[in-house]
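**Q** I'd like to go over a predicted model; first the sequence, then the structure.
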Amino acid sequence: MPDTSPLAVCVGEGLVSLVPATAAPLEDNRTFHRSLAGAEWNAAIALASAGIRSAVVSRVGDDGFGRFLTGELRRLDVDATAVEIDPHAPTGLYVKELTAAVDGSIDATMHYYRAGSAAAGLSPDTLATPAAAALLAEAALVHTSGITPSLSASARAAQDALFAADGRDRMLSFDVNWRAVLWLGREEEGRRVLTEYAHRADVVFCTRHDAEAVFGTDDPDAVRALVPEPRFLLVTDPLGAVAFDGTERLQSDALDVPVVETIGAGDAFAAGFLAGVLTGLSLEGSLARAHRIATRALTSTRDHID
């Protein structure tokens, strides 16, 4: 029998991450471990790990890195049928540079090599392919982020199409994910674009840092006053989160676990919360699930949970 459980579709960029074997300057590292990265792809994998049917709509190059990424999705039970293969543009990647902190955790700096990548070619045509259209028609939830519209004009048009879909019978989830370097020289445009998406989403995630950068305040209640439309709004920091469901407000602390590295934890947190919502948990239950899944990303230098 076909699986009729809720489907979550994540739309956005997939990347290969090269993680050095040791915390040292790149020039001193000879060995790198290959991994999957990309905010929406990380979220799709975390959703699948939480028992939610998930799929990715994206583009990769017709190269070894692209085949690796789609293979990883399939290995981790994420539907990859709507990942287009670009015969000309390469798969994007980034290299992590790790530095050991005094508290035993690891700080990471990312060096991106994504200009002209296949994912930058995301467009409304990507969403209209038979595979993508079928998934989006079935989706109970579509999740995307503020990274996508910064990649190219066509990628922004694709995200505009997601938010403009008439009569959509699904939740639309948006992670602000402000990346200043991707909006360099057009920061005000970026703030305006991401704010518009936030007003039109059903679920919005943002860190306090991103809230300050985009909305001009890191106070959760002030953010809620500025963005009242989404049913769910979550403002996070390393110590915990403030979550809103309509007028209900809940504050919770992050779980106390040894932190190895924080990259990807926000994507896992978002996935955990969305998994809770899709399975009918309360605000408190969904928030608790978000924290539990985020801890799995905090204990690894990978961007996604396995």
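**A** Done, it's in.
**Q** only C-alpha atoms from now on, for both contacts and neighbour counts.
**A** Noted.
**Q** which SSE is immediately downstream of the one helix or strand residue 210 maps to?
**A** For residue 210, the element it lies in under DSSP states H and E is helix 208-215. The helix or strand immediately downstream of helix 208-215 is helix 220-226, counting by DSSP H and E.
**Q** what packs against the first helix or strand past that next one going along the chain?
**A** Downstream of helix 220-226, the next assigned helix or strand under DSSP H and E is strand 232-237. Judged by 3 or more CA pairs under 8 Å, 6 or more residues apart in numbering; DSSP states H and E, the packing partners of strand 232-237 are strand 203-207, helix 208-215, strand 240-245.
**Q** pull out the buried positions in strand 232-237.
**A** Going by neighbour count (16 or more other CA atoms under 10 Å), the buried part of strand 232-237 is 232, 233, 234, 235, 236.
**Q** Throw those into TSV and include distance to residue 119, thanks.
**A** As requested, these are exported to TSV (distance: CA to CA, whole Å):
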residue	distance to residue 119
232	28
233	28
234	27
235	28
236	28
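**Q** now for the residues you listed: which two are most distant?
**A** Largest separation among the buried residues of strand 232-237 by CA to CA: 232 and 236, giving 13.0 Å.
**Q** pretty sure residue 136 sits against residue 7.
**A** No. The pair residue 136 and residue 7 does not pass the contact test of CA atoms under 8 Å, sitting 9.1 Å apart.
**Q** higher neighbour count, those two?
**A** A direct count of neighbours by other CA atoms under 10 Å for residue 136 and residue 7 places residue 136 higher, at 25 against 22.
**Q** put this next to the first one:
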Amino acid sequence: MDVVTFGETMVLFTPESTGMMRYAHTYTRKFGGSETNFAIGLARLGHSVGWISRVGDDELGKAMLSFVRGEGVDTSCVRLDPDAPTGIYFKEIRKANEVNVYYYRKGSAASRMTPADLDEAYLAQARYLFVSGITPALSETCREMVFAAIRMAKANGLKVVFDPNLRKKLWTEEQARETLLAIAAQSDIILPGAAEGEFLFGDNDLEQLGQRFLDLGAKIVVLKLGEKGAHYFTPEENLYVPGFPVEQVVDPVGAGDGFAAGFISGLLDGLSLAESVKRANAVGAIVTMVNGDVEGLPDRSDLQRFMEQPDEEVMR
């Protein structure tokens, strides 16, 4: 197993029409969640990845399990919860590049996860543990699960990869800042957005942000800069890696998860940090051009074609 991750994935309903959702009458059903977006991204690039979670013992939960399993992700540690529903969210596309997301996840099966949902022997098979900052915001037991998973990972020699994935709607800013910094302090690789770095440290200087994360103990920090690309930092070096231009962004949701998948894929393939960040930028760009959280995630041939195209072709 290359990577293990855990967290909530929900059923996604998207109106078939654009504009305000109040006028929508028909919807498409998909699935989305930071950790499974990431896991599916890695699986499509040929890596082995497992996902730990709970879903409702309902038709939507069973459909989700079938979908994630069908994408090549191991779901053997996902539990069906007979006492809580599968979470739901709606994605309102007002117009191109203007997307609103509405969550209906309170009391969901995944919010009831605890450290008991972890199997240390299962984790020990992997090389990396991927942690999202969304999971500890779901409930106190989910927060406990995050730190328990990190302890197990460290005890078994896994590298901890952390994407802060700040969701202010889920908790207070004080709770978010305290918890995300505590997780970052125990992570080997941190993948924050520049805005998340500013939220955590009150600073928008990229060099300073990179150093602040390194000072917490991380070995690698990659600051995501959206369409501009990313800037990585290690104790020995730092480098800006430009992004891939995209003329028309259709749906930006899930691009950060694709970025994380591309970056870890590069590390697993033995690429340099600069090449791994370049791959991450490419996957993130591809995701933005397709409606849906995972629908745009590329396989290796798609990724290679995209990265080899001249800029004027990439933008189309």
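**A** Noted; the coordinates are in hand. Computed from a predicted structure; not experimentally measured.
**Q** picking up where we left off before, going by distance to residue 222 of the first structure, which of the buried residues of strand 232-237 of the first structure wins?
**A** Among these, residue 235 lies closest to residue 222 of the first structure (CA to CA), at 10.7 Å.
**Q** what residue of the second structure matches up with residue 221 of the first structure?
**A** Correspondence of residue 221 of the first structure to the second structure, assessed by TM-score structural alignment: residue 207.
**Q** do you have the strands of the first structure handy? List them.
**A** With strands called from DSSP state E, the first structure shows them at 7-11, 15-20, 32-37, 53-61, 78-86, 93-100, 106-113, 141-145, 171-175, 203-207, 232-237, 240-245, 248-253.
**Q** tell me the angle the fourth one makes with strand 141-145.
**A** Between the axes of strand 53-61 of the first structure and strand 141-145, defined by axes from the mean of the first three to the mean of the last three CA atoms, to 10 degrees, the angle is 40 degrees.
**Q** how far does strand 53-61 of the first structure sit from the chain's center?
**A** Computed by CA atoms, centre = their mean, to the nearest Å, the chain-centroid distance of strand 53-61 of the first structure equals 12 Å.
**Q** mind giving me the packing neighbours of it?
**A** For strand 53-61 of the first structure, the packing partners by 3+ CA pairs under 8 Å, 6+ apart come out as strand 7-11, helix 39-49, strand 78-86, helix 124-128.
**Q** now distance to residue 157 of the first structure too, for those, in JSON lines please.
**A** Putting those into JSON lines (distance: least, CA to CA, whole Å) gives the following:
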{"stretch": "strand 7-11", "distance to residue 157 of the first structure": "13"}
{"stretch": "helix 39-49", "distance to residue 157 of the first structure": "17"}
{"stretch": "strand 78-86", "distance to residue 157 of the first structure": "17"}
{"stretch": "helix 124-128", "distance to residue 157 of the first structure": "6"}
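**Q** so for the first structure, which residue is the most central one in space?
**A** Nearest to the centroid of the C-alpha atoms of the first structure, with distances taken as CA atoms, centre = their mean, sits residue 39, at 2.9 Å.
**Q** nearest spatial neighbour of the counterpart of that one in the second structure, chain-adjacent residues omitted?
**A** Correspondence of residue 39 of the first structure to the second structure, assessed by TM-score structural alignment: residue 34. Computed as CA to CA, 6 or more residues apart in numbering, the closest residue to residue 34 of the second structure that is not its neighbour in sequence is residue 257, at 6.0 Å.
**Q** and the gap between that neighbour and residue 280 of the second structure?
**A** Distance, residue 257 of the second structure to residue 280 of the second structure, by CA to CA, to the nearest Å: 9 Å.
**Q** what does residue 255 of the second structure give?
**A** Per CA to CA, residue 255 of the second structure is found 10 Å from residue 280 of the second structure.
**Q** can you check residue 214 of the second structure too?
**A** Note on residue 214 of the second structure: its distance to residue 280 of the second structure, by CA to CA, is 20 Å.
**Q** more neighbours, those two?
**A** residue 280 (27 against 21).
**Q** ok, the aligned residue in the first structure for that one to residue 283 of the first structure distance?
**A** Under the alignment (TM-score structural alignment), residue 280 of the second structure maps onto residue 290 of the first structure. Using CA to CA, residue 290 of the first structure is found at 10 Å from residue 283 of the first structure.
**Q** on that earlier part again, so for residue 131 of the first structure, which of the strands of the first structure sits nearest?
**A** Closest of the strands of the first structure to residue 131 of the first structure is strand 78-86, at 5.0 Å (criterion: CA to CA).
**Q** so that closest one versus helix 39-49, what angle?
**A** Angle, strand 78-86 of the first structure to helix 39-49, by the same axes, to 10 degrees: 150 degrees.
**Q** which parts of the helix holding residue 210 of the first structure are buried?
**A** By 16+ other CA under 10 Å, the buried positions in helix 208-215 of the first structure come out as 208, 209, 210, 211, 213, 214, 215.
**Q** name the single longest helix found in the first structure.
**A** Scanning the first structure for the longest helix, with DSSP state H as the assignment, gives helix 283-298.
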